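Novice: Sequence and predicted model, in that order:
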Amino acid sequence: MRSGPVGARIHHRHVSRIRVPSRLGRPPRPTKPGRRDRDGSAEIGHNRPLNWQSEDRRYHGLLLRKLSEMAPQFVEGAPYWVDLSAADVPAAADFYCRLFGWEATDLGEEAGHYTNLTYQGQEVAAIGPAFNTDVTPQWITYFKSNALYDTTKAIEAAGGVVRMPPMDVFDQTSIAQFTDPVGAEFAVSQPKKHTGAGRWGDVGSVCWVELHLRQAEPSVSFYQRVFGWTTRNMPMGGDHEDPYTLLIPSGQDDSFGGIYIDDQSGQTPRWWVYFGVEDHEAAAAKAVEMGGSRLAEPMSVPEVGSWSVLADPSGSMFCAFTPPN
């Protein structure tokens, strides 16, 4: 395996100041409009190349501090929930609860023993029973839609495949699951009473989602057609020719995730989920102790954070990410 779900260390240098989930409100910027970089070359804002040597470097830390003060208010097209299908739900829940300090609540037989996971009383994810035990389970990212049936039609028209047609989940939400044109699985949800995760972008919750592909097209065009995302390419440097692509909901400035092109690993395209932890090294050691595995060497970028690439005992892959102090 290559450098892990983040793709390459260099990418975090480019996305550090906009590496936050998209919300209705944005945290205050650390600079006033019109203020210029130390070299006087450009105004600080989103419509210019990022300068890692300037105040871009400090912006990341401010955003991470602000995240815990903000209640998630997810815009349409942004990720707002994740869940895992497991052959043994209690065992999977026990693994992640011990790893991340979560608490599990089985919603009962009527709900198919779908199990909500909370951190400090806030919902962060869930685990449900797997209906196909012949494949390795994976974390599924749910994107918000205000019109699920229209989104389903758009997905089919753009070349996606419906794996599970729209269905109501009691009075909580309506959901559907899909496969994009290159094989990456994802889901879409239209909120009702359940409006998504109660905690996002902080320790104990999802911090970032990332799509791993062998080539950019047709996936980039597919998601743009379906969700109206805008994108921004960042050079990765070194011998990596393909840029890293930031994903931004329509009408927003902040990126919720990215696309990393990995044409060497031969892995099936998939959405990766990053969970925030206080110490990713300790989390990795604990995961291995409980029967999980470390899939790559840990990585770190000063003032950005560090992460470990892991798999649970059933093989489901994820990342443990530690923000800077």
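Specialist: Perfect, thanks for sending it.
Novice: alpha carbons only for contacts and neighbour counts from here, please
Specialist: OK.
Novice: Spit out the contact partners of the closest residue to Ser250 other than its chain neighbours.
Specialist: Leaving aside its chain neighbours, Ser250 sits nearest to Trp229 (5.1 Å; criterion: CA to CA, 6 or more residues apart in numbering). Shown in contact with Trp229 (CA atoms under 8 Å, 6 or more residues apart in numbering): Gly77, Tyr223, Leu247, Ile248, Pro249, Ser250.
Novice: Below is an additional structure, to be compared with the one above:
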Amino acid sequence: MLTTTYVPGAPNWLDLGSPDTDASAAFYSAVFGWEYQSAGPEAGGYGFFKRNGKTVAGIGPLTEEGASPSWTVYFHTPDADATAKAVEQGGGRVRVGPADVFAFGRMAAFTDPTGADFAVWQPGETAGLEAVGIPDSLAWVELYTTDAAAAKAFYGSVFSWQTNDVPMSPELTYTVLAPAAGGEEANHGGLMQLPQENLDAGSTPEWHPYFEVSDCDATLAKATEAGATAIIPATDAEGIGRFAMLLDPAGAPFAIIKSATG
């Protein structure tokens, strides 16, 4: 499970790139009860989503040419420059080179060899998100990829993640991810091969977040009423919980889950 005691390789930040930050803030406020707080005039339109006074995500305008609305997952690194080198050596691409964000920390953004975007956060004054793993906050991250074997090898070389393959069907294996210093209790995400029908429907490699909720069906109803599109209806996963996947009104994918132990 996720915790705010961040270790290298664990998700420690999350932000939304939106074509209309006001509309996105209104949507997520309606769904999760988040409050939007601007980071100030010097932050280029960037701001924070707060829940009960604690930061649960960031949000900002789309800044990269051709970028689509999406959530970006950041992973903890003690050295963003070294991670950038590891990404390049592993066949990935550095989209945004390591740079300081005031005194808060140092970040860099990448694309993995299969085409999925992700980022890293090297903590300074800000260690990461202030709340995770509780209702209305980040609970899990997941990669959809066109080449699961290549993705496992790449992220293994960059973050030294522990992996555990779980057969879901004769055709599908789900790989559970944990930090190098973790163990089963530290599992933070998963990756899976995109089935052919998803590819035929236009799906592309991407990371997306799961947000913990108190009631999956009620939250799904709130989200669709606020303009989201359900792409996986509320579904039970034995021993895991009840989840659903959506596109927000701008088209950014995310998922919600009422964990079996949450």
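Specialist: That came in fine, so what should we check first? Being a predicted model, the structure only gives us computed values, none of them experimental.
Novice: List the TM-score for the superposed pair.
Specialist: Overlay of the two chains. TM-score (TM-score structural alignment, normalised by the length of structure 2): 0.93; 255 aligned residues with a CA RMSD of 1.5 Å.
Novice: rewinding a little: in JSON lines: the contacts of Trp229 of structure 1, plus distance to Asp106 of structure 1.
Specialist: Below are the contacts of Trp229 of structure 1 laid out as JSON lines (distance: CA to CA, whole Å):
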{"residue": "Gly77", "distance to Asp106 of structure 1": "28"}
{"residue": "Tyr223", "distance to Asp106 of structure 1": "33"}
{"residue": "Leu247", "distance to Asp106 of structure 1": "34"}
{"residue": "Ile248", "distance to Asp106 of structure 1": "34"}
{"residue": "Pro249", "distance to Asp106 of structure 1": "33"}
{"residue": "Ser250", "distance to Asp106 of structure 1": "36"}
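Novice: So which of those residues sit within helices?
Specialist: Using DSSP state H, the members of the contacts of Trp229 of structure 1 that fall within helices are Tyr223.
Novice: Let me know the closest of the contacts of Trp229 of structure 1 to Thr151 of structure 1.
Specialist: Nearest to Thr151 of structure 1 among the contacts of Trp229 of structure 1 is Gly77, at 10.0 Å by CA to CA.
Novice: Let me know how buried that closest one is, in neighbour terms.
Specialist: Counted with other CA atoms under 10 Å, residues neighbouring Gly77 of structure 1 total 24.
Novice: Distance-wise, check the counterpart of Tyr36 of structure 2 in structure 1 relative to Thr141 of structure 1.
Specialist: Matched to structure 1 by TM-score structural alignment, Tyr36 of structure 2 sits across from Ala104. With the distance defined as CA to CA, to the nearest Å, Ala104 of structure 1 ends up 19 Å from Thr141 of structure 1.
Novice: the more surrounded of those two?
Specialist: Neighbours were counted for Ala104 of structure 1 and for Thr141 using other CA under 10 Å; Thr141 has more, 26 against 21.
Novice: Skipping its backbone neighbours, what lies nearest the counterpart of that one in structure 2 in space?
Specialist: Under the alignment (TM-score structural alignment), Thr141 of structure 1 pairs with Val73 of structure 2. Nearest non-adjacent residue to Val73 of structure 2, counting by CA to CA, 6+ apart: Leu14, 4.8 Å away.
Novice: Pull the contacting residues for that neighbour.
Specialist: Val56, Ala57, Gly58, Trp71, Thr72, Val73, Tyr74, Leu129.
Novice: Max pairwise distance over these: which two?
Specialist: The most widely separated members of the contacts of Leu14 of structure 2 are Trp71 and Leu129, with 14.3 Å between them, by CA to CA.
Novice: before we move on, back to that, counterpart of the residue nearest to Ser250 of structure 1 over in structure 2?
Specialist: Counting by TM-score structural alignment, the partner of Trp229 of structure 1 is Trp161.
Novice: next one: Asp263 of structure 1
Specialist: Per TM-score structural alignment, Asp263 of structure 1 is aligned with Pro195.
Novice: Tell me who's in contact with its match.
Specialist: By CA under 8 Å, 6+ apart, Pro195 of structure 2 lies in contact with Leu172.
Novice: Now with 10 Å, please.
Specialist: Tyr144, Thr145, Thr146, Glu171, Leu172, Ser203 (CA atoms under 10 Å, 6 or more residues apart in numbering).
Novice: aligned partner of the first one in structure 1?
Specialist: With TM-score structural alignment defining the correspondence, Tyr144 of structure 2 maps onto His212 in structure 1.
Novice: which residue ranges form the strands in the stretch 151-262 of structure 2?
Specialist: Remark: strands assigned in the stretch 151-262 of structure 2 by DSSP state E, counting those that start in this stretch are 162-167, 173-178, 189-193, 206-212, 229-237, 241-247, 253-259.
Novice: Turn those strands into CSV, including mean neighbour count.
Specialist: Converted to CSV, the strands of the stretch 151-262 of structure 2 look like this (neighbours: other CA atoms under 10 Å):
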stretch, mean neighbour count
strand 162-167, 15
strand 173-178, 21
strand 189-193, 22
strand 206-212, 23
strand 229-237, 15
strand 241-247, 20
strand 253-259, 25
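Novice: closest one to Met107 of structure 2 among these?
Specialist: With CA to CA as the measure, strand 206-212 is the member of these nearest Met107 of structure 2 (17.3 Å).
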